[in-house]
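# Let's see this in three dimensions:
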Amino acid sequence: MRASLFFVRVALFWGIPLLLPGCIEPYMPAAISSPQSYLVVDGCINSQGVTTINLSRTYDIVTQTPPPVETKATVAIEQEDGPHYPVNESTTKGTYTSPNLTLNTAKNYRLFIRTGAGQEYASAYVPVKTTPPIDNVAWRATDAGLNIYVNTHDDTKASQYYRWEYEETWEIKPPYSPIVEYKNRQIQDITTFFPATCWGNNQSTAIQISNTTRLTQDVVSDFLICSYPTTSERLRSKYSILIKQHAQTQEEYQYWELLKKNTENIGTLFDPQPAQLTGNVRCLSNETELAMGFVGAHSLEKKRIFISRMDLPQKWLIQSGYESCVPPDTIFLTKPFPPPPPAVTLQSYFGNPNYLPIYPVYDQMGAIIGYTAQSRDCIDCRTRGTALRPSFWQ
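As a prediction, the model looks like this:
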């Protein structure tokens, strides 16, 4: 899970004093405008597979820009008193991946980082945890909508501390399939077709954790992963969710628990106050330089399910996401009728790459006198997803 935005918020709360009742002037702490940028390490060491690490930097929230990524770093997994394994930057800047590895569960490991600027960082050496398999991913339809749950257990009682993240994919079907296009100042049969189906994708951002330390058995039963209302457009055709399960050490779990409190339970006087977040990543070349993140070492378990529209209650009024696109506009070649939409001039109707023809309009003699049209977002589903069919899609 991308945790960079979480770290930004946590970092900004350092040094913020308690706000006293009756204060009427807003206070902008110096931390918000601080030029200092700290390394954020997001990821864990996968003991039985590919390790993925994302490196970024904290940033001023007032800039309202994506967090800057850390590129051209040298990253490696190091075994205590043993070999090291390279984790190389992928085609996605700031994302580093290892080969498919099988690590020794009897050894301790850490992550080593040397930035392009030459500063060196390392996480603490940690033991390897073995994540138990996911028993099943279940879903239930209620009057309010769809709930998705995960179930797991560990007969050895060695796990106890769990974290989940997920990746979801769904089909997108636009309402129109154009048969004409505007080219060379005229309407003609279409030569470049638009995809009939695209696939949307989303990765979880909420921190999902649970522990079984107060239970007699190491069993997680019906842990709620996510919910959707009965109108959710993601359920319109076919939906899939991939659950990823991590077994953590107590220290790693406490780190994520504090991060969850700092980022999700703040907003009223009755919420817990932000606490300083300390991970296990340290700067080796400068003790005063901060770093954020906790790098654990464990195997990763995954399970995917599919849910089709026909599996859900027929009475659900599931939206398509294209409600505002219907009906299309009618554009005449000689004059605009009806009048152009707001902020759209007559000239922008013709040949506008973001306002596309759909079907021709004929007069009584069969001559084309205009066309129906809509915005590209209503026609080209690639504005909302990808036309590349996922390899796992059924």
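# can we go C-alpha only for contacts and neighbour counts from here?
Fine.
# Tell me where the stretch 251-394 of the chain has helices.
For the stretch 251-394 of the chain, applying DSSP state H, counting those that start in this stretch gives helices covering 346-349, 376-379.
# Tell me, how many residues neighbour V220?
Neighbour count for V220, taken as other C-alpha atoms under 10 Å: 19.
# What's the separation between it and R214?
For V220, the distance to R214 equals 12 Å [C-alpha to C-alpha, to the nearest Å].
# Which residue comes closest to W14 once chain neighbours are left out?
Nearest non-adjacent residue to W14, counting by C-alpha to C-alpha, 6 or more residues apart in numbering: Q276, 6.5 Å away.
# Which parts of the stretch 51-200 of the chain are strands?
With strands called from DSSP state E, counting those that start in this stretch, the stretch 51-200 of the chain shows them at 52-57, 74-79, 84-89, 95-97, 101-102, 108-114, 120-123, 126-129, 134-141, 145-153, 161-172, 180-183, 186-189, 198-203.
# what helices or strands is the fifth one leaning on?
Using 3 or more C-alpha pairs under 8 Å, 6 or more residues apart in numbering; DSSP states H and E, the elements in contact with strand 101-102 are strand 48-49.
# mind listing the strands for the stretch 201-350 of the chain?
Secondary structure of the stretch 201-350 of the chain by DSSP E, counting those that start in this stretch: the strands cover 208-211, 219-229, 238-247, 281-283, 291-292, 297-298, 300-308, 329-332.
# can you tell which of those is closest to M365?
The closest of the strands of the stretch 201-350 of the chain to M365 is strand 329-332. By C-alpha to C-alpha, the value is 15.6 Å.
# distance between the ends of stretch 346-359?
End to end - C-alpha to C-alpha - stretch 346-359 spans 19 Å.
# Could you give me the buried positions within that stretch?
Neighbour counts using 16 or more other C-alpha atoms under 10 Å place Y349, F350, G351, Y355, L356, P357, I358, Y359 of stretch 346-359 among the buried residues.
# coming back round to it: and among the strands of the stretch 201-350 of the chain, the most buried is which?
Among the strands of the stretch 201-350 of the chain, ranked by average contacts under mean count of other C-alpha atoms under 10 Å, first place goes to strand 297-298 (a mean of 26).
# and for comparison, fold this next one:
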Amino acid sequence: MYTLAVLVRALSLCCLVLLPGCIEPYMPEAISSTQSYLVVNGFINSQGSTSINLSRTYDIAAKTPPPIETGATLALEEEGGTRYPLRESTIKGTYTSANLALNSGKQYHLLIRTADGKEYASDYVPVKTTPAIDNINWQASEADLAIYVNTHDDTNTTQYYRWQYEETWESRPVLAPNIEYLNGEIQPLRTFYPLVCWQSDKSTPILVSNTVALQQDVVSQFLLRSFPNTTNRLRHKYSILVRQHALTREEYQYWALLKKNTENIGTLFDPLPAQLTGNVHCLNDESALALGYVSAHSVQEKRLFISRNELPNWWPLQSGYEDCVPPDTVENFPPDLAQRFSSRLFLPVNTVFDPKNGLISGYTYTVLDCIDCRKRGTDVRPSFWQ
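Next up is the predicted model:
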């Protein structure tokens, strides 16, 4: 999936630079094909619940999300031993197992049977034990903030690492209405709008590192995330949950190549995309390709909080609501505004009074997104929030 997208970008760029008179970009048959291949995303969790997401590749010109693969049958299988089923969860296309404690001395693989009868299997892989995260720390400079992770393995057997993270931060609207439009007239506010919500995001960069060239299996100050000193994520309170994965050499090579294919293409002088080969294969149809690498390992987690009062007080941190201030103002009450208020296309914020006579001269108004932080997140306080 990633390789196709990168190749199209490279070909389109070549067309634009080398052929100024080109009107229609050349699309190779393999790229313009509507053939849909299975995408397997996830790993076998040796100490907990395994979660596998199945989707399909899609046309690069498509404007819809990638199609999910529902109705499949999945199982983890121990080499020469037990099978453990995965059930499709309430999130369609996501399949989960019970909490398992797998034998670190055995090898495991994933079996998939799709609704159309195609059978897939990943290669058998050994179980790796992920060492604990030593710490997560941050450093603030004049212009930005950087978050780092540190870890080590005294046995010198891990050597290959990958990280993912989930971010959560407080979001507080800068506009608080005291009036609303109800039953055809402006009235005192009775509708509830939360004062604080929580927004969340998951990591998208591929974060991998190795210690092969080092005398000790130590990862020191690996950069996970950085922010400019204006980011709204740090305006109130921010948290990051880091997950650490131990990889085999083969899986590390897979992620490193995927990283190169997806992040380093952009100019004529970048390396051309390489063929990305995972470890999932179709057993009953050679033409049915599958993308993904399924490994088996445990996971280590650690969470970090950063509060505004820990950061330089002169940082110009933004609220995320800069486009909302100041709200629009209208004099009197034109009929079209009442229609917009009724449809909730716009919402009144405050009454404007004429300073000369103290009478109502108009209203300020804005869109719902500027008032209700639930449009950007949730007002349900996370269980881990401090």
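# number of nearby residues for L234 of structure 2?
Neighbours of L234 of structure 2 (other C-alpha under 10 Å): 23.
# okay if I get the strands of the stretch 201-350 of structure 1 as CSV plus distance to E264 of structure 1?
Output for these, formatted as CSV (distance: least, C-alpha to C-alpha, whole Å):
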stretch, distance to E264 of structure 1
strand 208-211, 11
strand 219-229, 15
strand 238-247, 21
strand 281-283, 23
strand 291-292, 18
strand 297-298, 25
strand 300-308, 25
strand 329-332, 43
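# Can you say which of these is nearest to T58 of structure 1?
Closest to T58 of structure 1 of those, according to C-alpha to C-alpha: strand 291-292, at 9.0 Å.
# what does that closest one contact?
Outside strand 291-292 of structure 1, the residues that touch it by C-alpha atoms under 8 Å, 6 or more residues apart in numbering are F7, Y38, L39, V40, V41, L277, T278, G279, N280, V281, R282, C283.
# which of those residues tops the neighbour count?
V41 (27 neighbours).
# What is the burial count for R381 of structure 2?
12.
# Alignment lookup: it to structure 1.
Using TM-score structural alignment as the criterion, R381 of structure 2 maps onto R389 of structure 1.
# got the contact list for that match?
Contacts of R389 of structure 1 by C-alpha under 8 Å, 6+ apart are C198, W199.
# Which position in structure 2 pairs with P357 of structure 1?
Aligned partner of P357 of structure 1 by TM-score structural alignment: P348.
# Next, find the distance separating its match from L182 of structure 2.
11 Å.
# list the contacts for the closest residue to R376 of structure 2 other than its chain neighbours?
Nearest non-adjacent residue to R376 of structure 2, counting by C-alpha to C-alpha, 6+ apart: Q199, 6.5 Å away. Shown in contact with Q199 of structure 2 (C-alpha under 8 Å, 6+ apart): T168, W169, E170, S171, R376, G377, T378.
# Of those, grab the buried ones for PyMOL.
Per 16+ other C-alpha under 10 Å, the buried members of the contacts of Q199 of structure 2 correspond to this PyMOL selection:
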select buried, resi 168+169+170+171+377+378
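# Kindly reformat the contacts of Q199 of structure 2 as a markdown table containing distance to D354 of structure 2.
Conversion of the contacts of Q199 of structure 2 to a markdown table gives the following (distance: C-alpha to C-alpha, whole Å):
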| residue | distance to D354 of structure 2 |
| --- | --- |
| T168 | 43 |
| W169 | 40 |
| E170 | 37 |
| S171 | 33 |
| R376 | 35 |
| G377 | 37 |
| T378 | 38 |
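# Minimum distance to N262 of structure 1: which of the strands of the stretch 51-200 of structure 1 has it?
Nearest to N262 of structure 1 among those is strand 161-172 (16.8 Å), distances taken as C-alpha to C-alpha.
# what's the mean distance for the closest one versus structure 2?
In this overlay with structure 2, the average offset of strand 161-172 of structure 1 from its partner residues is 0.5 Å by mean C-alpha distance after the TM-score superposition for structure 1.
# what's near enough to touch the match of P357 of structure 1?
P177, I179, E180, Y181, F341, Y363, T364, Y365, T366.
# Among these, give me the pair with the biggest separation.
Checked with C-alpha to C-alpha, the contacts of P348 of structure 2 reach their widest spread between P177 and F341, with 13.5 Å between them.
# Columns distance to I266 of structure 1 on top of the strands of the stretch 51-200 of structure 1, output as CSV?
Listed next are those as CSV, based on distance: least, C-alpha to C-alpha, whole Å:
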stretch, distance to I266 of structure 1
strand 52-57, 23
strand 74-79, 34
strand 84-89, 35
strand 95-97, 30
strand 101-102, 39
strand 108-114, 31
strand 120-123, 28
strand 126-129, 31
strand 134-141, 30
strand 145-153, 25
strand 161-172, 21
strand 180-183, 52
strand 186-189, 56
strand 198-203, 23
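# quick one, which of those is nearest to L235 of structure 1?
Nearest to L235 of structure 1 among those is strand 161-172 (7.4 Å), distances taken as C-alpha to C-alpha.
# Identify all contacting residues around the helix or strand hosting T3 of structure 2.
T3 of structure 2 belongs to helix 2-18 when assigned by DSSP states H and E. Residues outside helix 2-18 of structure 2 that contact it (C-alpha under 8 Å, 6+ apart): 22, 25-27, 31, 60, 258, 261-262, 265-268, 272-276.
# Which is the succeeding secondary structure element to that helix?
Using DSSP H and E, the helix or strand that follows helix 2-18 of structure 2 in sequence is helix 29-32.
# Just give me the mean distance for that next one relative to structure 1.
Averaged out, helix 29-32 of structure 2 is 2.8 Å away (mean C-alpha distance after the TM-score superposition for structure 1).
# how about that helix: buried residues?
Of the residues in helix 29-32 of structure 2, I31 count as buried by neighbour count, 16+ other C-alpha under 10 Å.
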